[in-house]
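Q: When you get a sec, could you give me coordinates for this:
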Amino acid sequence: MRTAGRTPAERTPRFALLGPLEVRDDLGRSVPVSAPKQRGVLAALLVDAGTVVSADRLADLLWDGSPPPSARKTLENYVSRLRRLLGPVSGGRIITRSPGYAVEPRDPSEVDLLVQSDLAGRAQQAAAGADWERTARHARDALALWRGDPFCDVPVERLRREQAPHLSEARLRLRELALTAQVMMGDHHGALPDLRRLVEETLIREQPWEMLILALFRCGRKAEALEEYHRVGRVLRDELGVSPGRGLQQLHRLMLADDRPASAGPEGGGRRSVTVTGAARQLVAFTDGGPPTFHSPHSPPAGPPPPARSDAGRPTEARFGPPAVIHETLALRYQGLPAPRTAADPDPARALRLLSEWNGADLPLPAISALLHRPAELVRRDLDTLAARKLAEEAGPERYRLPATVRLFGRTLSRSGPDDDPPGAALRRLVGWYLRTAAEAGNLIHPYGRRPALHTVSDENPPEAFNNYREASVWFANEHANLISAVRAAASAGEHALAWRLAATLTGYFHMSKRWTDWIMVAQIGLASARHLHDGFGESALLLSAGRAYDDLRMYSRSLESLDQAVAVAVGKAAADQWGEAVGLLCLAHVHGPHQTMVHHRRAQKIFRSVGNSWGFALAQIELGRAHRWSGDLEQAIACHRSGAAILADLGDNWALSLAHLGLAEDLLAGGDHALAAAACRQTLALSHEVHDRHTTARALTFLGQSYLRVPDLSAARGAWTEALKIFEELADPRATSLRVQIATLDATAAISS
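A: Now for the predicted structure:
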């Protein structure tokens, strides 16, 4: 699909900031920029691409307001090295121009920030004209540029503070536009999961609530829609002291009147206003009649289309097909697709039918190959053919999706042809591929964590291969939404063995990323699937996973309930799971009193020693050290933490090693050795940065601030705490509240002293 005349959104940007900083050469190969200060310089220039950034501004950013006397000369060296590293083409984009430097792209498509800005403007313009297909396409193209948190690997805190808020707001607006367009084009069921997530993330924004309520109403779930209206009313009153806005009120009145025509005809799916206000009757109206009868070009003429299957965990929604005019257009394009003559020929019609069952985000090519059970080269040709007829879109390099209207159309097609799979086969292959690839990635980011045995269907297609921790981490971040959708889809389709295994396999990733809401939701779905199969191993693993998430959130009663059940199931005959029992005991120690904590840790150590698991034994040493500190025996606490750290250093597990050094820092702080405590915190920070564990980074910064406070160095303490607070707030960690109080107290003390 690399053709001339492609839009900027379809090219890979040379410079990318919407996630980890990334630079690519002319062949699309990544050019690593490993030096932190050079990354900082490049990021600062890219934020204002095309504009000169003064040397004073760059120095101020790089040294956080306190540049050294040699800053200008040092900055010249950074820029010079950066140009050499990037080569004559990419490096040539960095120019020197008084009073500083600039990145001058040859084309706006070279910088992802510029591409996003352009696409966002186009999406907004299309929405203003009620052109929902264009709105959806531009908004999704812009969202596809996001690969993670901007500036996450750029050590320029000031730049992150300045830029991250408005970038987050831009991303949020794009999500709103994409989901609004999805609802307006009739994909109500498909939009619901993402709308619910958006509503929970942005409780006081009314637009997501309007779309959620509208989608529920159009799905025939009027009672739920009314309940959501009452809920948003309570939220707005409690948080802002206001009533729902005019749009929500108008939608509420229409629902109470049930003013919904039996069929809106072609106009019901055409151009509509973006808001409920002034056009609510048009918004609520939608095609309730079934789509026209359609015959597949590769199978005998069928009668009226059967109800759409729920192979991908999707409720039946045949009556919510695309509007009639759009349906007829898509039918003509579909009828023109070439039929395969042999099994080795492309079959784009089959690809469309099977892909239409997927409700998640855009898929990478290897995942689609697994879903279709065909070689990647054939699948690429299928997708090229579909894209040429505007029946598929390339969302990014080697990533594809069906537009919402095409997906709805695909679900109305007959599945009775000899070339189609048995019901559920495509979903099993897709989820199996995600399970196997998640296991491969998990082996790198959490190498000594345990994963369940793979399901047989995961052997059908080879997983992605990863060379290092970073590649695995980026894959998890990119596929986060699809992994959650895969768990949901498998559970909804009755593929419970796949559902609980994938949910359990994701525990290590969630433990590292701290995305607690999704973690708990996935664990609960997996737990229900394991219980459905009476699988004690799966039940214990998912109870343990949920318990760890609740413990992180300091929801100790719920954590205790889950962990007690996990240990009980692990020691039962149904599971006989020594590993699960030992890890459950370690986790229980977090929520029990000091005496019971010691008992749990020693039992866990005994189990790990008996099965020869040195990694588990080292973790038990770390937790035992914490118990000794609680009981006041600092000498034993330090010995346990150093012993655990030595084992983990030999194993090469930097994630667990960072926890050992963090425990040691707490011991030294408690003993009043602030200099050694600060050194242990810095060791922790180096390790946690290496494995991208932001939660441990924030905890280490908190303790580092405490060590500075004892020196005392109030300015350094505040700096460390402020950085930690930012991470805790981004992770929605409850520790943010107490840290905010500590900073306020510190400021008050400083004010009184001055």
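
Q: From now on I want contacts and neighbour counts done on CA atoms only, so please keep to that.
A: Noted.

Q: check which helix or strand covers the residue nearest the centre of the chain.
A: For the chain, the residue whose C-alpha lies nearest the mean C-alpha position (Cα atoms, centre = their mean) is residue 480; its distance is 4.1 Å. Using DSSP states H and E, residue 480 sits in helix 469-492.

Q: Go ahead and confirm residue 292 touches residue 324.
A: Yes: Residue 292 is within contact range of residue 324, at 7.1 Å (criterion: Cα atoms under 8 Å).

Q: So for those two, which residue has more residues nearby?
A: residue 324 (21 against 16; other Cα atoms under 10 Å).

Q: quick one more, to check against the first:
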Amino acid sequence: MRFRILGPLQVYTGERWSAIRAAQPRAVLAVLLARAGQTVSADRLVDEIWGERPPRTAHNTVQGYVMRLRRLLGADANDLLLTKNRGYQVAVAAEELDAVAFKRLLESGQRDLAEGRLHAAAGELAAALALWHGPAFADVPATSIVAAETARLEQYRLTALETRLDTDLALGRHVETVDELHRLTIEYPLRERLRGLLMLALYRCGRRAEALETYSHGRAMLVKELGLEPGPELRRLEQDILSDEPGLMSGTVTGTVTTTTSLGTPPAQLPADIAGFAGRQTQLRRLDELLTGRDNATTVVISAIAGTAGVGKTALAVHWAHRVRHRFPDGQLHVDLRGYSTGTPMRPIEVLARFLRALGVAADQVPVEVDEAAALYRSLLADRRMIVLLDNAFEPDQVRPLLPGAPGCLVLVTSRCVLAGLVARDGAHELTLDVLTAEESGALLRELLGTERTEAQPRATAELAELCAHLPLALRIAAAQLLAQPKLTVAGYVAELRSGDRLDSLRVAGDDKTAVLPAFSQSYSALPGDTRRLFRLLGSAPGPEITAEIAAALADISRHDAAGHLATLAAGHLLEERAPGRYGCHDLLRHYAKERGRHEDTASERDSALRRLYDWYLRTVDDAAAMLYPHMRRMSSPPAHEQPTKVSSFDNHTDALAWLDAERANLVAAVTHAAEHRPWPVAGLITESLRGYFWLRMYTVDWLAVASAGQSIAESTGDPNAATAALLSLADINFRQGNHRQATEYSARALAIARRAGWSTGVATALSYLGNLHLQSGRLAEACEHHERALTLRRRAGWRSKQAGNLTGLGIIHRHLGSLKEALRYFNQALAINREVDSASGEAGALYQLGATWHDAGDLGQAADLLRHALRMAQEVGHRGLEAETRVELAAVHRDADRYTAAFEAATAALELARDANDRPCESDALRVLGTIHQRHGNHPEAAGYYRSALDLARDTGSRFTEAGALLGLAAVCHEPDYARQAVAIADEAGYRTLAAEARRAIDNFVHNG
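A: The predicted structure follows:
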């Protein structure tokens, strides 16, 4: 089933494209397609269709529309149009929705343009724009969801159009594009990129005066309509034209080539504006002056005098950033650098990884070295107007890698100390923040408590501000206490403060311990005893967030009780609910909680709490592993654990994957904290259980941190089994990144350690790794030997789930040897085992291999069915690498069935996924298949380009089969028999019999044709 939304809404049911004739069912389907893959509640559908005055039978009517749609969609309707959670969802695959195909072609074209592959870029961008048949949802009423999606898609279309024109100019087609650019600038007069392209095209056509007139007209429009001057790129282009800059006659407009990031809405990471913000008018005016006086200011530093935690640095930065955010349309980035946290401050590479992902870089494409990551970050921010808020910095070196390299962005840095180094070396502006004035304190209390309560006792209110030392955090905590006791007067509360221990401390302003801790103590002492105990334990928990489950593990209480305590802490402003069910706190509060624990709990009690937390993490990660990747569960689990006796923590794959994604930061913090402070074996087991998760999701920076922590823990404990597991995890990440030599070295070291320890499970796993590495490098005999030895060991141990991997490896070997019946036998055995142990990801992998083998056998229908099944399962469990591999094979099946459009879309999507997952061997396969598609279509220059890219990548990663295939393709499109001879040599050496025979036939054709 396929759908079109880029134009009138249409459905392809296998025979022809059809419209939805009835308007309201069409609107229902449009809303669901606009939210494809998400559940839309029945209530929301009613609102979308009828607005504020729905008929009484609206819900029944919606059910009727859904039934009509299911009848129209035919036999597959129940799998496509799902009823979920009192709503409906269209479970459409990516390749079945034209908007997804368009987006992928656009991003691929942008990458090709950025990397200089101009002809490929032009083809992909033209293919992307050809998918449009009119305005998006052209025949659908503009409901709120549809209207929002229509506007988003229109922006994508304009981006594609601009990028295609950019490519045309880079190819020297300026004469052909001038008329189109004239029309577009009239239609979209405020789009500066289009105007810049028109200026460049006119200049290259020898129409310099018209190019400058185009700039003047555009500037006048911007000033009149928006009150803004043109951006720096357009101004620079005007100056280059005035000075006849030589570089204008070649290349593209400065700043118009997009980066290889995913499309999406700009990041909007600013925390919510501060409720009840009051005062700070002098500082706000100073910040306004900095921005007005220096429109492209790069950095503004807000620093406080030493020791004044809680003085309102973050509140001021966030409030002012919200005031000026309209001047920075490309979004906002925000991070708490945890400079004064009880844990380790955030490293620049951690922040860069987070920011790069927010800017659209796939997690597995984030560089792991700080210099490379910083360079990519600066490139992405060049010529953008963004706000970057770096909260709670420790020292200048923590901040410098996070500063943009070009003007246009505003960087706000808060810190407890004056960052003089940034002022001296980086041109930052110092703004020291003191406590509030008496007037500002009164205004803040009026805002928080209400004028009726404060004006009834103005002298008591003023005294309360004095007792709080005019410190914003202390004032807010005091107000929270009063709001929680509505019958308590301000004077009565002041009397309580006067008679307590807080008084002496609050008199000393500017000192963390005497200005803030008494306020914490007052809130803390008002808590029930069990809540206080939990608060103390939270101070020792690694990780940035707390959930009810984490709290329950720490305190050894029920989840229900833990949730109640967390709600109480949040109500008292000792915790903040940052997302539904996920809590965090200021680092001083965490420090206070930890200090209270040291005074009130024994070391044994604190140690037991942390052990319970780590044990809970291990159990839950193991449950997720059993659900998502049982064939990759930790080696140290005995075979008996393959049939768990307890109920799993998760109902399905989606829940398990969602939990791992949500807890990723906490899990990484837990294992790295253990490596640094408490090398408990249980932490090493957690790292081992996470290996399969990172294999699926490819968060490169986090995976490397966890694997390295696992190795450190193993070294500290001297456990050879843990050392084996840690080395194999490091081998995994290097294998996926194409670092063949390093992966082989880690695997060989793991094998040696496991053999010395007599650990047969570790020996079998290391042999399997080496078998896969030999398979990739074309050493089939060695690969077969390693897999057979591993299979024997695993059969002897009775470990069924692990046997599937060896059977799959043996099947691939026989497939390369041309023994397809043997290959099918092995793959079917692997499929049966994966189904037996309920491994969805393993089952998807076996189905993929079966589909590829039936493709080799020439049964395209059987191959396509198996591959589609594999693709659905890979998407369900979030296995991006396998999804990419399956799409590559599907593209080859479509190609051999002469479905070239479908083949090109599938191969392009596969290439994007492989790059996103940093699966370089799969990337080379996708490039090779794209080469074959262009070759059969007669586009030999494009085919040669793909083949050469595939060849370079295959050689870099040691993928011998793809190397030979790319050489064979080059032989055909370049008419060079030497390429075919090289392919024969590789195929003979590795034993690729079918490929060797094909290469020899190519050589015979060269000889026959002279």
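
Q: Helix or strand: which one has residue 400 of the first structure?
A: Assigning secondary structure by DSSP H and E places residue 400 of the first structure in strand 399-401.

Q: with the second structure superposed, average distance for whichever helix or strand comes after that strand?
A: Next helix or strand after strand 399-401 of the first structure toward the C-terminus (DSSP H and E): helix 404-410. Compared with the second structure after fitting, helix 404-410 of the first structure deviates on average by 3.8 Å (mean Cα distance after the TM-score superposition for the first structure).

Q: Tell me the helices and strands packed up against the helix or strand where residue 619 of the second structure lies.
A: Take DSSP H and E as the rule and residue 619 of the second structure turns out to sit in helix 603-628. In terms of contacts (3 or more Cα pairs under 8 Å, 6 or more residues apart in numbering; DSSP states H and E), helix 603-628 of the second structure is packed against helix 548-555, helix 653-676, helix 681-689.

Q: That helix: average distance to aligned residues in the first structure?
A: Mean for helix 603-628 of the second structure is 2.6 Å (mean Cα distance after the TM-score superposition for the first structure).

Q: Kindly calculate the angle that that helix makes with helix 548-555.
A: For helix 603-628 of the second structure against helix 548-555, the angle by axes from the mean of the first three to the mean of the last three Cα atoms, to 10 degrees is 140 degrees.

Q: How far does helix 603-628 of the second structure sit from its chain's centre?
A: 26 Å (Cα atoms, centre = their mean, to the nearest Å).

Q: Ok, stretch 573-591 of the second structure next?
A: 24 Å.

Q: Can you mark which positions in it are buried?
A: 573-577, 582-591 (16 or more other Cα atoms under 10 Å).

Q: Closest one of those residues to residue 283 of the second structure?
A: Distance to residue 283 of the second structure, by Cα to Cα, is smallest for residue 586 among these, at 23.1 Å.

Q: Let me see the contact set for the nearest residue to that closest one once chain neighbours are set aside.
A: Computed as Cα to Cα, 6 or more residues apart in numbering, the closest residue to residue 586 of the second structure that is not its neighbour in sequence is residue 575, at 7.9 Å. The contact partners of residue 575 of the second structure, taken as Cα atoms under 8 Å, 6 or more residues apart in numbering, are 566, 569, 583-586.

Q: Tell me the counterpart of residue 575 of the second structure in the first structure.
A: Aligning on TM-score structural alignment places residue 575 of the second structure opposite residue 392 in the first structure.

Q: circling back: just want the angle from the helix holding residue 619 of the second structure to helix 681-689.
A: Using the same axes, to 10 degrees: helix 603-628 of the second structure against helix 681-689 is 20 degrees.

Q: relative to helix 653-676, how tilted is helix 603-628 of the second structure?
A: Relative orientation of helix 603-628 of the second structure versus helix 653-676 (the same axes, to 10 degrees): 140 degrees.

Q: Tell me how many other residues crowd the equivalent of residue 427 of the first structure over in the second structure.
A: Under the alignment (TM-score structural alignment), residue 427 of the first structure pairs with residue 610 of the second structure. Applying other Cα under 10 Å, we find 21 residues neighbouring residue 610 of the second structure.

Q: need the contact list for the nearest residue to residue 610 of the second structure once chain neighbours are set aside.
A: For residue 610 of the second structure, ignoring the flanking residues on the chain, the nearest one in space by Cα to Cα, 6+ apart is residue 554 at 6.3 Å. Residue 554 of the second structure is in contact with 534, 537-538, 609-610, 612-613, counting by Cα under 8 Å, 6+ apart.

Q: Residue 554 of the second structure corresponds to which position in the first structure?
A: In the first structure, residue 554 of the second structure lands on residue 371 (TM-score structural alignment).

Q: buried sites along the helix holding residue 619 of the second structure?
A: Neighbour-count burial for helix 603-628 of the second structure flags 606, 609-628 (criterion: 16+ other Cα under 10 Å).

Q: which one of the contacts of residue 575 of the second structure sits closest to residue 316 of the second structure?
A: Using Cα to Cα, the contacts of residue 575 of the second structure come closest to residue 316 of the second structure at residue 586, 15.8 Å.

Q: hang on, the earlier thing: just checking, what packs against the strand holding residue 400 of the first structure?
A: Checking 3+ Cα pairs under 8 Å, 6+ apart, strand 399-401 of the first structure ends up next to strand 363-364, strand 393-396.

Q: Mind checking the ones you listed for the one nearest to residue 668 of the first structure?
A: strand 363-364 (48.0 Å).

Q: With adjacent residues omitted, what lies nearest to residue 696 of the first structure?
A: Counting by Cα to Cα, 6+ apart, the residue nearest residue 696 of the first structure is residue 688, at 6.3 Å.

Q: before we move on, the earlier item: verify the stated contact: the match of residue 427 of the first structure with residue 541.
A: Yes: assessed by Cα under 8 Å, residue 610 of the second structure is found in contact with residue 541 at 6.9 Å.

Q: which residues are in contact with both of the two?
A: Contacts common to residue 610 of the second structure and residue 541, judged by Cα under 8 Å, 6+ apart, are absent.
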